[in-house]
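Sequence isn't available, so here's the structure alone:
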């Protein structure tokens, strides 16, 4: 079965984000875009507003470990952990270093070393929660500028090389290609962060995802919001890492992951990002959960991944394939999703007709 949701499609396809920065309704955002070519910011929106870092904290963990040594000096076990932590956002690796290297002391060391102004250890009520480290979009840019312009070449190449190979599916089952990876064509390098969601797309409800949601709903501490769902997209875009992009967002408590994913991607795609190339196609909403993307337009084709429930997808073209029925709907049209390299039955396209308006037929 391609999906389990039975809500009826409701709205038509929409065009992609425009050239003017916009923050979707209900979203709290901190934005900073730095052009390394000119040495100036092209976007600064609430750049000093504090957010809980979620997995963006992993950048500080790896830099702390490599501060006085190169990656080649590490045991193979450490290199393996760090690779998984950077590419697939492995939480167990981050927790290992948090517990063995002093917890909040990691944050304090890196604040001093990098002259960070809005970053701080987790609140005293949650000392073991490395994802509750406070940070800002401006500080995130400072971290990347250190990696790119000040860190030893071996450290820079190790960190950025792994971020360029970030996997679509994170180790906890979350699709981590929201924001930068969906809004722009490669080359890019990303370190994403998420907190408070119950299911993340690449797999359905996973134990790791549920545990993350439970911990995020445990309360707030002062100015740092620990309740609203957090979704962040950070990294570099363009040749030679032309632009550093840091977009930190909070969404109303209870927001589904697919909705937050789409809002973050819309926001990132609307920004002035030097060196960025936006992918061709038409953005279309989806409905249902567990919707599979397949290598061909048949239910017998192998599965590439599953979509976050209700996420917007970029459709390049459409073609007729196997007829699929999800009562009361029947459809033999399939949408090709270039960013996934596969097809989705048009039944789950949030459009009124079997064919998606304005999308050409595939050759």
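Perfect, thanks for sending it. Computed from a predicted structure; not experimentally measured.

Could you use CA atoms for every contact and neighbour count after this?
OK.

now residue 306: how far from residue 269?
23 Å (C-alpha to C-alpha, to the nearest Å).

I should have written residue 185 there, sorry.
Taking C-alpha to C-alpha, one finds residue 185 at 11 Å from residue 269.

How about residue 114?
Distance from residue 114 to residue 269, by C-alpha to C-alpha: 29 Å.

out of those two, which sits in the busier spot?
residue 269 (26 against 14; other C-alpha atoms under 10 Å).

Am I right that that one is in contact with residue 183?
Yes. The criterion here is C-alpha atoms under 8 Å, and residue 269 meets it with residue 183 at 4.9 Å.

what do those two both touch?
Taking C-alpha atoms under 8 Å, 6 or more residues apart in numbering as the criterion, residue 269 and residue 183 both touch residue 278.

coming back round to it: list residues touching both of residue 185 and residue 269?
Shared contacts of residue 185 and residue 269 (C-alpha under 8 Å, 6+ apart): residue 278.

Which stretches in the stretch 251-363 of the chain count as strands?
Per DSSP state E, counting those that start in this stretch, the stretch 251-363 of the chain carries strands over the ranges 282-284, 292-294, 303-306, 313-315, 317-326, 329-337, 342-345.

if I look at the residue nearest to residue 20 when sequence neighbours are not counted, how far off is residue 24?
Closest residue to residue 20 apart from its sequence neighbours, by C-alpha to C-alpha, 6 or more residues apart in numbering: residue 270 at 5.5 Å. Taking C-alpha to C-alpha as the measure, residue 270 and residue 24 are separated by 11 Å.

Likewise for residue 133?
Counting by C-alpha to C-alpha, the gap from residue 133 to residue 24 is 25 Å.

Look at those two and report which has more neighbours.
Taking neighbours as other C-alpha under 10 Å, residue 133 and residue 24 compare with residue 133 leading, 25 against 15.

Quick check: the nearest residue in space to the more buried one that is not next to it in sequence vs residue 165, distance?
Computed as C-alpha to C-alpha, 6+ apart, the closest residue to residue 133 that is not its neighbour in sequence is residue 122, at 4.3 Å. Here residue 122 is placed at a distance of 29 Å from residue 165 (C-alpha to C-alpha).

out of those two, which sits in the busier spot?
A direct count of neighbours by other C-alpha under 10 Å for residue 122 and residue 165 places residue 122 higher, at 22 against 15.

Which neighbouring residues are in contact with that one, exactly?
Applying C-alpha under 8 Å, 6+ apart to residue 122 gives the contacts 104, 128-134.

take the one below as the second:
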């Protein structure tokens, strides 16, 4: 007897649960934000700010691209080896080439239309007219993003949930385009977390080299196809001009909280400054199950400053900081004496989020030894 192929489970009716009340969300000056935090244990939102406001998604739309690609592949939802590598790279390292491949192969904006219908999304829409290939111009809201994660965690077939969430739990520090992905959720909470980040409109260095990503590489991406390309245009009600930086995902044991934070920041904002603004906003949120990392947040200065494996300039450079970013410092110790005229300093700060050391020269402080920071 013939057996009909398994298809992805249709979502059950999920309550919108979008109250209008705003609590203690702290939005930095000149930042426009859309925020939603949903506690899966109580079934209620703990934070809401402009939850229905539509933002250009940047790479967050890769969640919809991934779910659409898996939709009718049951019952095991397996992918061929080469496709599995592409799929993993898209979600872990936010690879644009992989996303563009699926966008082209699976119908472009029709992907978004299908997922809107399947998940009952209220604010999501494909790229505006004139930009059909720019998947990163897909409109998403914080409320719809929570709904996407609730489908993944509560309704999606178990193999789909495992495949997608396992990749989000293995998000690489660096995207394949050289931008540091550890902003927002992963900077603000201890693991466990799972994230899909988004950034758009930043032309300068993002703090990493392309070789720093542990999965895949990015090549052949152009402004006409890239999800994270910038454009000085506006269409419909989605801002395509300001710089966009978004953090979405889950926080806590058992994926207790779903967090979606979208931001637009002025075009003059550096990546490091936008990164810092987003981190400060996320740290102000009430996120049940979230554990704050131990340490002190301090500003930095300099361009392409290296974080090293030890307290010497000859030790391995683990990564480079986005310019002028705020960093978490857990402790400090003396090491090699470093000179950057007119400064000289032999103290080094340990940055737990990077797993390495930064010479205190580049930490904003009046003293060589940072006041209030313990010894390592």
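Nice, I can see it. Note that the structure is predicted; figures quoted are calculated from it, not measured.

TM-score of the superposition?
Scored against TM-score structural alignment, normalised by the length of structure 1, the superposed chains reach a TM-score of 0.91; 343 aligned residues with a C-alpha RMSD of 1.8 Å.

about what we covered before: tell me the secondary structure at the equivalent of the residue nearest to residue 133 of structure 1 over in structure 2.
Under the alignment by TM-score structural alignment, residue 122 of structure 1 pairs with residue 127 in structure 2. Here residue 127 of structure 2 is recorded as coil under DSSP: H, G, I helix; E, B strand; the rest coil.

and residue 127 of structure 2, how far is that from residue 99 of structure 2?
14 Å.

Then residue 169 of structure 2?
Residue 169 of structure 2 sits at a distance of 19 Å from residue 99 of structure 2 (criterion: C-alpha to C-alpha).

The two: which has the busier surroundings?
More crowded of residue 169 of structure 2 and residue 99, by other C-alpha under 10 Å: residue 99, with 26 against 18.

residue contacts, that one?
By C-alpha under 8 Å, 6+ apart, the residues touching residue 99 of structure 2 are 62, 65, 90.

got those residues as JSON lines, with neighbour count columns?
Shown next, in JSON lines, are the contacts of residue 99 of structure 2 (neighbours: other C-alpha atoms under 10 Å):
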{"residue": "62", "neighbour count": "28"}
{"residue": "65", "neighbour count": "25"}
{"residue": "90", "neighbour count": "30"}
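
Let's see which of those end up in helices.
62, 65, 90 (DSSP state H).

could you dump those residues to CSV with distance to residue 33 of structure 2?
As requested, those are exported to CSV (distance: C-alpha to C-alpha, whole Å):
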residue, distance to residue 33 of structure 2
62, 20
65, 24
90, 25
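
for those residues, which one is nearest residue 104 of structure 2?
Distance to residue 104 of structure 2, by C-alpha to C-alpha, is smallest for residue 65 among these, at 10.7 Å.

give the contact list for the counterpart of the closest one in structure 1.
Aligned by TM-score structural alignment, residue 65 of structure 2 pairs with residue 61 of structure 1. By C-alpha under 8 Å, 6+ apart, the residues touching residue 61 of structure 1 are 94, 97-98, 106.

Check residue 290 of structure 2 too.
So residue 290 of structure 2 contacts 189-190, 251-252, 257 (C-alpha under 8 Å, 6+ apart).

from those residues, which is closest to residue 50 of structure 2?
residue 257 (18.4 Å).

Just confirm that closest one contacts residue 42, I think it does.
No. In this structure residue 257 of structure 2 lies outside contact range of residue 42 using C-alpha under 8 Å: 9.8 Å.

Mind checking which of those two has more residues around it?
Taking other C-alpha under 10 Å, residue 257 of structure 2 and residue 42 do not tie; residue 257 has more neighbours (28 against 11).

With the flanking residues excluded, which residue is spatially nearest to the more buried one?
Closest residue to residue 257 of structure 2 apart from its sequence neighbours, by C-alpha to C-alpha, 6+ apart: residue 39 at 4.6 Å.

what's the counterpart of that neighbour in structure 1?
Residue pairing (TM-score structural alignment): residue 39 of structure 2 is matched to residue 35 of structure 1.

How many neighbouring residues does that match have?
Other residues close to residue 35 of structure 1 by other C-alpha under 10 Å number 21.

And residue 365 of structure 2, by the same measure?
Burial measure for residue 365 of structure 2: 14 neighbouring residues, criterion other C-alpha under 10 Å.

quick one, what contacts it?
Shown in contact with residue 365 of structure 2 (C-alpha under 8 Å, 6+ apart): no residues.

again, but for residue 257 of structure 2
With contact taken as C-alpha under 8 Å, 6+ apart, residue 257 of structure 2 is in contact with 37-41, 250-251, 287-290.

That one matches what in structure 1?
Superposed on structure 1 with TM-score structural alignment, residue 257 of structure 2 falls opposite residue 243.

State the distance from its match to residue 183 of structure 1.
14 Å.

Kindly report the same for residue 63 of structure 1.
Noted for residue 63 of structure 1: a distance of 27 Å to residue 183 of structure 1, by C-alpha to C-alpha.

So between these two, which is more surrounded?
Between residue 63 of structure 1 and residue 183, counted using other C-alpha under 10 Å, the more crowded position is residue 183 (26 against 20).

What span of structure 1 is stretch 361-375 of structure 2 aligned with?
Mapping stretch 361-375 of structure 2 onto structure 1 (TM-score structural alignment) gives residues 347-361.

Just flag the most distant two among the contacts of residue 122 of structure 1.
Top of the distance list for the contacts of residue 122 of structure 1 (C-alpha to C-alpha): 128 and 134, 13.4 Å.

Would you mind telling me which of these two has the busier surroundings?
Neighbours were counted for residue 128 of structure 1 and for residue 134 using other C-alpha under 10 Å; residue 134 has more, 23 against 17.

Isn't that one up against residue 224?
Yes. Between residue 134 of structure 1 and residue 224 there is a contact at 7.1 Å, judged by C-alpha under 8 Å.
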